[in-house]
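A.B. asks: For reference, the sequence and a predicted model appear below.
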Amino acid sequence: MATLISRFTDAKRVVIKIGSSLLVDSKNGRLRRDWLIALSQDIAKMRRRGQEVLVVSSGSIALGRHILGLKNSPLRLEESQAAAATGQIQLAHAYQEILALENIPVAQILLTPGDTEERRRYLNARSTITTLLSLGALPVVNENDTVATIEIRYGDNDRLAARVAQMITADCLILLSDVDGLYTAGP
């Protein structure tokens, strides 16, 4: 365990993926602001240690579902895209507002699989992200669910986080979830 912790604290570039269930209260569909404030304080500490941090955030569909009054039953593609569009603006605003308390500028990046699979788009996305990191901004990445269809989706943000971590040659990828367990090696 000590080796695992030292790998994390020694990492120069860290990608943190945040699951919807950590950001959005399942009972009322609202953002868990206290949790996001605590995370922003942790990110500020990491940045003071000299670590570059990027966040891959879920939560837009869960927030949008509540805002639009959509039930917890499975959504049609159009409803899911509408929820994502509505929730994403709320999510981006929350990150901007809360991280401003730590004087951390935030940038939103919405990606589709083509942005990590097509060479020209991959290089452009990587250049944008690394420029943001060098300028001291915190990139917050999410899948562009408003245009992604079932055939052209990452499917979940764990996969997106892995692709982004590889893209920017991150030293560490942290997956935050409400699922119990800790992997110290591949599952």
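C.D. replies: Yep, it's here.

A.B. asks: C-alpha only now, for contacts and for neighbours.
C.D. replies: OK.

A.B. asks: what about the strands in this structure?
C.D. replies: Under the criterion DSSP state E, strands of the chain are mapped to 13-18, 52-57, 106-111, 138-143, 172-176.

A.B. asks: Below is structure B, check it against A:
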Amino acid sequence: KLAPQELYPGDALNDGKAAMATVGPWAVSAYKDSVDIGVVPVPTSTGKPPEDTYSFGDEKSAAMFSACRNRATAWDLLKFATSAQQDGTFLDETGQMPMREDLTARYPAFFDENPLYKTFARQAERIVEVPNVPGSVDIWQAFRDAWTKSVVFGDGSTDTALRKASDKITKLLDEYGDPA
């Protein structure tokens, strides 16, 4: 079994029951007063350097409808809300990484005062979109089902579960039509 079966209602890292956790920038404020933490990139199985690894982004989008009656005002609001200054405020208030290039150079005061966030900012320089392919909901569900069953619940071999999920995903791609 790779993960415990029982539910633990607390925070294992904060409660001293775990030596590490895989987290994002939101964890810095949660742990900074209670746990002596450091932040490092997730290691790879091959030892690939962090600057050669990529993560899926978690950006949010805003849109303005073409039927908007007050387009100029709406456009001004969107420009204001997504400006570098507002992104800096967002970073200061939440510790979440704005979707901008070169965050540590753009907001040096924040990162000088909050060095634990620098690793997250460097990783934010290397993000890719989650692939948008026909059948992506079913594809991700096949992966989640295999992962949950084998890793979370310890039901069967993880290698076998992920191989079966890979086969299912290949069939789904064939079924939905590979966009490539």
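C.D. replies: Here it is on my side, so go on. What you are looking at is a predicted structure, and each value in this text was computed from that prediction instead of being measured.

A.B. asks: Overlay them and tell me the TM-score.
C.D. replies: Here the TM-score for the pair of chains, by TM-score structural alignment, normalised by the length of structure 2, is 0.25; 86 aligned residues with a C-alpha RMSD of 5.7 Å.

A.B. asks: thinking again about what came up before, now render the strands of structure 1 as TSV, adding mean neighbour count and distance to residue 5 of structure 1.
C.D. replies: Compiled in TSV, the strands of structure 1 are given as follows (neighbours: other C-alpha atoms under 10 Å; distance: least, C-alpha to C-alpha, whole Å):
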stretch	mean neighbour count	distance to residue 5 of structure 1
strand 13-18	23	13
strand 52-57	24	16
strand 106-111	18	27
strand 138-143	24	22
strand 172-176	18	11
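
A.B. asks: Dump those strands into TSV; add distance to residue 158 of structure 1 as well.
C.D. replies: Listed next are the strands of structure 1 as TSV, based on distance: least, C-alpha to C-alpha, whole Å:
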stretch	distance to residue 158 of structure 1
strand 13-18	7
strand 52-57	8
strand 106-111	13
strand 138-143	11
strand 172-176	7
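
A.B. asks: Of those, which is nearest residue 80 of structure 1?
C.D. replies: Ranking these by proximity to residue 80 of structure 1 (C-alpha to C-alpha) places strand 138-143 first, at 12.6 Å.

A.B. asks: now for the closest one, which elements pack on it?
C.D. replies: Where contact means 3 or more C-alpha pairs under 8 Å, 6 or more residues apart in numbering; DSSP states H and E, strand 138-143 of structure 1 is packed against strand 52-57, strand 106-111, helix 119-134, helix 157-167.

A.B. asks: So which bits of the last one are buried?
C.D. replies: Put plainly, it is helix 157-167 of structure 1. Of the residues in helix 157-167 of structure 1, 157-158, 160-167 count as buried by neighbour count, 16 or more other C-alpha atoms under 10 Å.

A.B. asks: Relative to residue 91 of structure 1, which of those residues is nearest.
C.D. replies: For these, the nearest to residue 91 of structure 1 is residue 157 (15.0 Å; C-alpha to C-alpha).
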